[in-house]
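1. I'll drop the sequence and a predicted model, then ask my questions.
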Amino acid sequence: MRRLVEVSLRGLDIDLHAAADGYEAVEAISRLRPDVVVLDIGLPGIDGWEVLERLRADPETALARVLVLTAHAEPEVAAQAVAATADDFMTKPFKPGVLKASVERLLTPR
């Protein structure tokens, strides 16, 4: 999945970093302080919900825009993403162009 995200975002003027698990994601987000995070809920280690909670709790990363990716298309999962302060929500499988457009939108200043 990481590779598909990377390929989907080619052509954007961004620095792209990937994490193998939730712990690595928290560390990378804390260190890099990205503007946008594409966050898979099904991460090993700690899941994406916990990563998002930690990201929002840290004043240094709290304003990062977050696009949640999940294989769960149930409406309650989308509602949980909104309640967890995600900025966008997308189910897998996704269309690369749709992911790219969503990230471009999130990169636009508020």
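-> Looks like it arrived, so ask away. Residues are numbered from 1 along each chain as shown.

2. from here on, just use CA atoms for contacts and neighbour counts.
-> Will do.

3. quick check: which element contains D13?
-> For D13, there is no enclosing helix or strand under DSSP states H and E.

4. another structure for you, compare them:
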Amino acid sequence: MEKMTMKAKILIVDDDPDLTNLVKTILEAEDYMVYAAESGEEALGEVPKVRPDLIILDIILPGIDGYDTCKILKTDDHTNFIPIIILSIKCSVKDRVVGLNKGADDYITKPFDPDELTARVEAVLRGYGHSPISRGKRN
């Protein structure tokens, strides 16, 4: 069975270029189209251009942190439908609860397992109906 040709667009928001490159490599191996932003402000500017199907968002960012970036995206009618997975070194229960309460759809702690990241991305996208057929209707 061949892979689907129209995979989702994913925006990674992290100020660590090594981590961004790692996540990008993992997701591109699964045929996702991957974009990157280094700050919350940059992400907010990229979202209307890229129109991502999913955002992977760090919490500790220069300027607007990940929590506030998530809240801004989830309270805007133009972006509140985009699923967000937080990927952060902040790993306490309180941190995870805050992230989920700000609107994140999932929360993964660093360090992470590449297979788990891929599985969670797939699960969140499935939950939002991001199949090649639904993507074609949206564009």
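-> Nice, thanks for sending it over. Keep in mind that what you see is a predicted model, and the values were worked out from it rather than measured.

5. tm score of chain vs chain?
-> With the length set by TM-score structural alignment, normalised by the length of the first structure, the two chains reach a TM-score of 0.91; 110 aligned residues with a C-alpha RMSD of 1.4 Å.

6. contacting residues for E46 of the second structure?
-> A37 (C-alpha atoms under 8 Å, 6 or more residues apart in numbering).

7. just confirm it is within a helix.
-> Yes - assessed by DSSP: H, G, I helix; E, B strand; the rest coil, E46 of the second structure belongs to a helix.

8. per the alignment, it corresponds to what in the first structure?
-> Taking TM-score structural alignment for the superposition, E46 of the second structure sits opposite A28 in the first structure.

9. quick check: that match vs A73 of the first structure, distance?
-> Here A28 of the first structure is placed at a distance of 27 Å from A73 of the first structure (C-alpha to C-alpha, to the nearest Å).

10. just P93 of the first structure next, same as before
-> In terms of C-alpha to C-alpha, P93 of the first structure sits 10 Å off from A73 of the first structure.

11. neighbour-wise, which of the two wins?
-> A count of neighbours by other C-alpha atoms under 10 Å puts A73 above the other of P93 of the first structure and A73, at 13 against 10.

12. the more buried one reaches F89, doesn't it?
-> No - judged on C-alpha atoms under 8 Å, A73 of the first structure makes no contact with F89 at a distance of 9.9 Å.

13. which residue is the nearest non-sequential neighbour of the aligned partner of L99 of the first structure in the second structure?
-> Taking TM-score structural alignment, the alignment pairs L99 of the first structure with L117 from the second structure. For L117 of the second structure, ignoring the flanking residues on the chain, the nearest one in space by C-alpha to C-alpha, 6 or more residues apart in numbering is I108 at 7.6 Å.

14. for the one in the first structure that sits across from that neighbour in the alignment, give me its contacts.
-> Taking TM-score structural alignment as the alignment basis, one finds that I108 of the second structure is matched in the first structure by M90. Contact partners of M90 of the first structure, counting by C-alpha under 8 Å, 6+ apart, are 67-70, 99.
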